[in-house]
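Participant: This is the structure alone, sequence omitted:
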């Protein structure tokens, strides 16, 4: 838990690799093909596909480049869509989606107990299992940290968030810095993954 918290702090103090400056106007045009899955305003309807609106620019650019590399993050649907994007294209698309407002989601009232458990984990972690509070990196409101490249996780589809946590846990997804997310997710039960994902879906 201490290791993860310290790593978050170190990344927050670092600006990371410089990215090309993005043009939101150009990005809107270049993102036209993305709308089929991620929505015309960056808010997806399918709970298995992420809403990109309001996501941190650095994080978005990194994910696209990781999909292009096809090593630490893979997706058969994404790879052909972004294969021919240049670094400038990536920067423009990331800037465009980062500029859009994310639509608020409403937590399922039938899952109130699970949501409360998810809130406890997100805000306080689990000392017995060595799990640091999620908000240490992702912030009290789930906005993430743009300079460090930590994603915004609030108002994201619960199903998508849970899928990503399970992908980290299984090792299917490996593009987390210094294996931070894999280290955390390996300590989470299925219930805890679903609980924190349900809580995040209504966090704004």
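Facilitator: Cool, got the structure. In this text the structure is predicted, and so the values were computed from the model without any measurement. Residues are numbered from 1 along each chain as shown.
Participant: okay, CA-based contacts and neighbour counts for the rest of this
Facilitator: Fine.
Participant: ok, now how distant is the most centrally placed residue in the chain from residue 56?
Facilitator: The residue lying closest to the centre of the chain (CA atoms, centre = their mean) is residue 151, at 4.3 Å. Distance, residue 151 to residue 56, by CA to CA, to the nearest Å: 6 Å.
Participant: What of residue 23?
Facilitator: 15 Å.
Participant: more neighbours, these two?
Facilitator: For residue 23 versus residue 56, neighbours defined as other CA atoms under 10 Å are more numerous around residue 56 (25 against 16).
Participant: contact partners of stretch 109-116?
Facilitator: Residues outside stretch 109-116 that contact it (CA atoms under 8 Å, 6 or more residues apart in numbering): 194-196, 198-199.
Participant: Grab the nearest non-local neighbour of residue 19.
Facilitator: residue 91 (7.2 Å; CA to CA, 6 or more residues apart in numbering).
Participant: Below is structure B, check it against A:
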């Protein structure tokens, strides 16, 4: 399973679609629409809104383009990106990618179970290790538009896993996250979500 994921990662990285290059300085002046939920530096203070700080530029741009086009449904963002063009979105992505994520702390009783899933997956269920796509330290693989999870809010990660499992979120390449999340129990989702919140 891991060999399959790695070869898919390589092929996506090689064949990725080129987008406009972002300008972080220009992006700072375009983030007013983002700050209410994600904070001025991209470190949201509310657990259900993702931290954007330190996130991969390519990943952020992909998500914003898909939210704007309707490929990814995020009701809270309906209409917010309508007046921004691709260059604007690329600049915003570059700005948040340039910021440092503020790490959280994992719940002590979830670290051992979460770390095991992160590093080894759940073999008897066919759940691949999270490190295959998100890296050992959770920094992601931006060339393949795979997100950084290091320091991300546990509440947001757990909610996202549940959305992938149910199919409510379906913008993952080759159904990868839907396949993985659908095999996980809620306890496993909670443990790995807590683990990444403190991962660095």
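Facilitator: Received the coordinates, thanks. Just so it is clear, the structure is predicted and the values come from calculations on it, not from any experiment.
Participant: circling back to that earlier point, quick one: the equivalent of the residue nearest to the centre of the first structure over in the second structure from residue 109 of the second structure, how far?
Facilitator: Under the alignment (TM-score structural alignment), residue 151 of the first structure maps onto residue 147 of the second structure. As judged by CA to CA, residue 147 of the second structure and residue 109 of the second structure stand 25 Å apart.
Participant: Need the residues touching each of residue 151 and residue 56 of the first structure.
Facilitator: Joint contacts of residue 151 of the first structure and residue 56 (CA under 8 Å, 6+ apart) are 144-145.
Participant: ok, back up a step: number of residues surrounding the residue nearest to residue 19 of the first structure?
Facilitator: 25.
Participant: What residue in the second structure is paired with it?
Facilitator: In the second structure, residue 91 of the first structure lands on residue 90 (TM-score structural alignment).
Participant: host element of the residue nearest to residue 19 of the first structure?
Facilitator: Taking DSSP states H and E as the definition, residue 91 of the first structure sits inside helix 87-98.
Participant: for the helix or strand following that helix, the distance to its chain's centre please.
Facilitator: Later in the chain than helix 87-98 of the first structure, the nearest helix or strand by DSSP H and E is helix 112-124. Centroid separation for helix 112-124 of the first structure versus its chain: 19 Å, with CA atoms, centre = their mean, to the nearest Å.
Participant: which residues touch the following helix or strand past helix 112-124 of the first structure?
Facilitator: Sequence order places helix 135-138 as the next helix or strand after helix 112-124 of the first structure, per DSSP H and E. The contact list for helix 135-138 of the first structure, computed with CA under 8 Å, 6+ apart, reads 5, 8-9, 122-123, 141-142, 144-145, 150-153.
Participant: Could you pick out the buried ones from those residues?
Facilitator: Among the contacts of helix 135-138 of the first structure, those classed as buried by neighbour count (16 or more other CA atoms under 10 Å) are 5, 8, 122-123, 142, 144-145, 150-153.
Participant: Please, where are all the helices along the second structure?
Facilitator: Taking DSSP state H, the helices of the second structure run over residues 2-15, 24-28, 32-38, 57-69, 86-97, 111-120, 131-134, 154-166, 176-181, 186-197.
Participant: how about these, which one is nearest residue 104 of the second structure?
Facilitator: helix 186-197 (5.2 Å; CA to CA).
Participant: Where does the closest one end up in the first structure?
Facilitator: Helix 186-197 of the second structure corresponds to residues 190-201 of the first structure when matched by TM-score structural alignment.
Participant: quick one, what contacts residue 169 of the first structure?
Facilitator: 181-183, 185-186.
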